[in-house]
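Colleague: Give me a 3D structure for the following:
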Amino acid sequence: MKRIALPAFLRVRRARVAFLHDVAMAAISFPLALYLRLGESTGYIAADYLWEGTALFALCAAIAFSTVPMYRGIWRYASLNDLVAITKAVTLAILLFVPLLFLLTRLELVPRSVPVIQWFLVIAMLGGPRFLYRVMKDRHFENVLAKQARRRVPVLLVGAADEAELFIREQQRDAGAPYIAVGIIDEKGGRVGREIHGVPVLGTVDALDGLLEKRRWRGEPPERLILTRERMDGATVRRLLEIGEAHGLSLSRLPKLSELKSGLERERSAIRPIAVEDLLGRPQTPLDRAAMRALVAGRRVLVTGAGGTIGSELVRQIVAFGPAEIVLLDASEYQLYLIDLEIRERALDLKRTAILGDIRDRGRIDDVMLRFRPQLVFHAAALKHVPMVEDNPLEGLLTNVVGSRIVADACRKAGVDCMVQISTDKVVNPSNVMGATKRLAEAYIQALDPVSRAAGETRYVVVRFGNVLGSTGSVVPLFQRQLAAGGPLTVTHPEVTRYFMTVREAVELVLQASVVGTEDSEAAGRIFVLDMGDPVKVVDLARQMIHLAGLEPDRDIRIEFTGLRPGEKLYEELLHDQESRLPTRAPGMTLAAPRAGDLTALSESLDRLETLARGRRRRAALDHLTALVPEYEPDPGTLARADASAALSDGGTAGGATDGLDPAGPIADNAPTTRVAE
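Modeller: Here you go, the predicted structure:
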């Protein structure tokens, strides 16, 4: 049997509920209008007559309501447009009802004023719930009856939620507003076929290309796509950018929702261009902010590398949670000055101390820990620029391995409750010194954690993630400088891919991992691997940044491939084959089982590594690092430079070489070595 197709508006579940509500209200209106007109005298009207009139008007209302487009609107955004549609529908229902009732009853029992009373009643019974729901959601009456103004620059909104409604309302209220929405694209598709203040929800992102090709617009076609949500999936934004470019539409975004809610003024209503963060972002991960606040509030916190990209954002977010005291530690005087100045201006009453010190200085770090007795330590200090560490491997060893060990040991001595070690995706099958040194730091923390926990001492948490957008030495600032200079944009290889994350999101998840690491015994000693989404081709990122600048790749700005640098891989990994995934109660991250050796044996091996590094024995230190991290494959160029440095040292000219060998000679070959992973 062939199914009867429902009207388009009835295919939306909420529209069906609203339709049934309205028909029910219309049915109730007939006996109610009679009662309001006749009062207690309604007793002379037969019950059959009341039922017949009620059923007849319900039928007329159903026909009228399905004819007038009054179910495209969303109750959450009820406005004057919806009231106009209701008035039209009720008027049509009355005009159908009165003649039909006259044919059936000659209107002998119905006073002539009843249809007029009923008209007012139905409008109130249909419009009242809508506007009451709107007021309950908004918690104020302002702008409930905002109406549409004159057309300006036509735009197509992406996202059918609060931000879109607020933008449409403000643009309709202001006669001089610069934009007018001609349509809405719904990411989820649940509101397709409906309206917000008369603006239709046309389709989904997947259908956008076809809509722009085939749709005939009532007025001018859209000239711009506007993202309405503050956070949107990066893949979706990249797709929208491609579609916009194909149809000659620029891509922009709205101001933040907080700005929209406070009322758009002319200078603040200007839409913003999208940034590279929008292209790579992901939907907001649900965060347990109450637990994060409970972790930090009222406690003494120390952040190493406090002036760096990750460290400074950690400081900002920690300060927002109200610690009792914060200690900022950094080896860079200028970076430390900047973050200290910022916190002083932001939180005048917060007790804080700026410590200029190097994590490689064991005496300095022990003194700081014992003097300030922090309860939480976030260890973000590191050398992380791959080519720089490749050229200066001993500095990488001393900072990333020896320095991390010094901080971890000092935390235990000072009775710190929890230390959080910031790690990197480059530790997985490392091909560079930076990755291998950070892997060795992970291994020491993992070996130390169970021993310390068993003694009721410091807990250790390791958090691993990929590239942070905008961090010093990262690709995005490099591309921005090259764009400003007119190009070319340099990419090492056409197939290079990387994981990217905004610094804000990375730090939020670091704090979330810290909560789980301190509260959940099942997560003890595990590595928290942040969800980085899908890897992005660096060359695609370069092309998209050129598009964002309003230019054409390979025409206005050239992309140049320079070849892989020493220690650079085509792609990064977040988990090693031997690191099994484990469940965690925290969204946005995965737990990885640790790969660590015996703490005593590893400590002896690290003692030897520190002696080699401080003694400037570059080749011997690299060989020992390779033995400790067997999956590390040193770059031949790095080893060749180490050998050249050794030759210069043997010839008495070590002073001109970076990280040259100490003339004292190598450590005995029978010194103990413990591998951290097999």
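
Colleague: C-alpha only now, for contacts and for neighbours.
Modeller: Noted.

Colleague: Which secondary structure element is home to L639?
Modeller: Using DSSP states H and E, the element containing L639 is helix 636-650.

Colleague: Give me the helices and strands touching that helix, please.
Modeller: On a contact count with 3 or more C-alpha pairs under 8 Å, 6 or more residues apart in numbering; DSSP states H and E, helix 636-650 meets helix 618-628.

Colleague: Need the contact partners of the helix it packs on.
Modeller: Under the criterion C-alpha atoms under 8 Å, 6 or more residues apart in numbering, residues 393-394, 436-437, 440, 605, 609, 612-613, 632-634, 639, 642-643, 645-646, 659-661, 666, 673-677 lie in contact with helix 618-628.

Colleague: May I see the buried residues of it?
Modeller: For helix 618-628, the neighbour count (16 or more other C-alpha atoms under 10 Å) marks 618-622, 624-628 as buried.

Colleague: please give me the structure for this one as well, since I'd like to look at both together:
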Amino acid sequence: MSRILQRSHIAFGHDIVMAALSFPLALYLRVGEGVQFYAFDNILFSAGVFTLIAAASFWFFGLYRGIWRYASLNDLTRIAKAVSVAVAALFVILFLTTRLDWIPRSAPLIQWFLLMALLGGSRLAYRIAKDKSTARALVRQGTRRLSVLLIGAGDEAEAFIRETQRSADTPFKVIGIVALTESRVGRNMHNIDVLATVDQLEETIQKLEKSRHGVPRRLVLTGDALRHPDNAKWLEIADRYGMTFARLPKLGDLREGLADPLQIRPVAIEDLLGRPQARLDRDRVRDMIGGRRVLVTGAGGSIGSELVRQIASYGPASLTLVDAGEYNLYAIDMEMAEKYPDLPRESVLGDVRDRTRIDTVFDDVKPEIVFHAAAYKHVPLVEHNPNEGILTNTLGTRNVAEACRAANVATMVLISTDKAVNPANVMGASKRLAECYCQALETLPDDQRSITRFVTVRFGNVLGSTGSVVPLFKRQLEAGGPLTVTHEGITRYFMTIAEAVELVLQSAELGRRGVTEGGKIFVLDMGRPVKIVDLARQMILLSGLQPGKDVEIKVTGLRPGEKLYEELFHDSEPPEPTETDGVMLAAPRVVDYDLIKQVFEALETSATSRDTHATLALISQLVPEFQPPEIGVKSIFADNAKAVTGPSAEDGSDLDQAAGRSA
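Modeller: A predicted model of the protein is given here:
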């Protein structure tokens, strides 16, 4: 610290001397040899006054908070402000004391340019000298820098190149840039050429291979390149040429400050989504949540806990956390206590299956907005325990929805899944039933419905959530492999946890304004589905290993209830755009409330008694796309087919068809 202070004092002393010399030098430049005819006392007085003014101005504008070695345009701007104030102040003082009778009117302007040159030039000279000494030191030490090829020719690329050229500590040397657009090809950035566009990436690497540089050691993504749809293809190209695939720190990381600002990080899986991540309209969400009582079920889970974090940041009047898992609830409660100690909150151990418990909680806290995230989501486990999946995912949703009606909750948001579309497993079917119930409540006639808006949000797999494939692959990698994939052709839609939660919040805000009128469902445009085998291969490559050589990828076969691909929309749910980019609406397939209520009562009886055969039969009748083996039970609701809203049904066993495919 004392060393820093000493250096700033030296710099301050240098600038004071320059300020003192600037006035007589400016006068000399104006009148030449005629300066000898000016009164020495006037020159001495003016120079002394200006020195005092300049000292105060320099310190006020913070000229000594920067480091000369890294002098930049910002430093030059501060110098210009400080010099301008000092020269103007001197001009005013001389006018008041001498009426400027003896001084040429152009002298202050000359002094301004002169002092700018003296202060700015010395800093520039120091920086050039240090950069040259750094380069000489690297040569003397025999330092070999890793060659880097950048993808992207924007501000981040410029900052990175500038830092690598002036720092002795960074081991990187940029040898070329590949741009995302044609407009920058042929230009250069700090003498580093923009060689081609990304469409010619492989050809560019081949040309570099034949040059004195050789094949770059790293392929580094900057800025928008991280969200480019072809970055998975770039990873394959980098692998073919033995290059490490990496990214620069995010701007948020740079703002928070890194121990090594030039640390090049491996590309994260979320960087390979091939699309921009969804963005939240924070002002509208703040208007919705701020000052209101909010309740979250499943608050300790991956989605639920992230919901709690983001909701807490918007200043709700109170926040109630409900979860059946003691440890998960404890963990998120402690996190809220540390981050938001003044936020009124209540953590409730409770199972959404328990109707009495849920009703009691709602009566006590009287929530205004409810986010229902509690669910069983692991497909094989629910497939082997179908009654438990129905009790939690389906009947638990009914319990929460009815509690919302009774408590006059303004908005309830159900978190669903793409597995609810043409479900091939119990988990997907249980969520489709939950969707149906909320849609039925949303479409009740005005004389029967409460004030509650029922909003359903459907999205795909969440990267990094408990039970998802990414944590599984990470554990398998740490164990040395193999990485297990159930089928070479299996694909999934992916999104980040932050994206999922932002979609939920944005949907809640849109839904409370009536966008989901008629039982429509929100769906995120998730781009292209990702092959799981490609994801496994990418994770191996990003770990610096070779698929098939260092780590094996093993195909194990499809699990019970697992589909090769998932869908976001049913064929009878044509997507509709919304005012929010990337958020769409699925046209509803609505079942009559009285009928679905009757079916749910039958489901409750079968699931509670663990009568799996009856439970599966009831599911297959409400969700005809789901057909478990050996289910051929005649519909027990044939007589009620006419009660279904929409077109009449000829086949009472197919309730979803009888419901009609659009509202």
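
Colleague: And the TM-score between these chains?
Modeller: Once the chains are laid over each other, their TM-score by TM-score structural alignment, normalised by the length of structure 2 reads 0.73; 522 aligned residues with a C-alpha RMSD of 3.2 Å.

Colleague: Any of the contacts of helix 618-628 of structure 1 buried? List them.
Modeller: 393-394, 436-437, 440, 605, 609, 612-613, 632, 634, 639, 642-643, 645-646, 659-661, 673-677.

Colleague: Sitting in helices, which of these do you find?
Modeller: In this view, those that belong to helices under DSSP state H are 393-394, 436-437, 440, 605, 609, 612-613, 639, 642-643, 645-646.

Colleague: residues near the equivalent of R272 of structure 1 over in structure 2, how many?
Modeller: Under the alignment (TM-score structural alignment), R272 of structure 1 pairs with R265 of structure 2. Per other C-alpha atoms under 10 Å, the neighbour tally for R265 of structure 2 reads 14.

Colleague: Who are the contact partners of R265 of structure 2?
Modeller: So R265 of structure 2 contacts 246-249 (C-alpha under 8 Å, 6+ apart).

Colleague: at 6 Å what do you get?
Modeller: Counting by C-alpha atoms under 6 Å, 6 or more residues apart in numbering, R265 of structure 2 touches 246-247.

Colleague: can you tell me how far F60 of structure 2 sits from M18 of structure 2?
Modeller: Here F60 of structure 2 is placed at a distance of 17 Å from M18 of structure 2 (C-alpha to C-alpha, to the nearest Å).

Colleague: So for these two, which residue has more residues nearby?
Modeller: Shown here are F60 of structure 2 and M18; by other C-alpha under 10 Å, M18 has more neighbours (19 against 12).

Colleague: Quick check: the more buried one is in a helix.
Modeller: Yes - according to DSSP: H, G, I helix; E, B strand; the rest coil, the state of M18 of structure 2 is that of a helix.

Colleague: The residue nearest to it when sequence neighbours are not counted: neighbour count?
Modeller: Of all residues not flanking M18 of structure 2 in the chain, L118 sits nearest, at 6.5 Å (C-alpha to C-alpha, 6 or more residues apart in numbering). Here the number of neighbours of L118 of structure 2 (other C-alpha under 10 Å) works out to 16.

Colleague: Now check structure 2 for the residue matching A593 of structure 1.
Modeller: In structure 2, A593 of structure 1 lands on A587 (TM-score structural alignment).

Colleague: What residue, apart from its backbone neighbours, is nearest its match spatially?
Modeller: Here the residue nearest A587 of structure 2, using C-alpha to C-alpha, 6+ apart, is E573, at 4.6 Å.

Colleague: since we're on the corresponding residue of structure 1 for the one you found, how many residues are nearby?
Modeller: By TM-score structural alignment, E573 of structure 2 lines up with E579 in structure 1. As a burial measure, E579 of structure 1 scores 16 neighbours (other C-alpha under 10 Å).

Colleague: Pull out the buried positions in stretch 543-560 of structure 1.
Modeller: For stretch 543-560 of structure 1, by 16+ other C-alpha under 10 Å, it's 543-548, 553, 557-560.

Colleague: Kindly report the same for stretch 396-412 of structure 2.
Modeller: 396-405, 407-412.

Colleague: Among those residues, which are located in strands?
Modeller: Among those, the members found in strands (DSSP state E) are 411-412.

Colleague: of all the buried residues of stretch 396-412 of structure 2, which two lie farthest apart?
Modeller: Pairwise distances among these were taken by C-alpha to C-alpha; the largest, 19.2 Å, belongs to G396 and A410.
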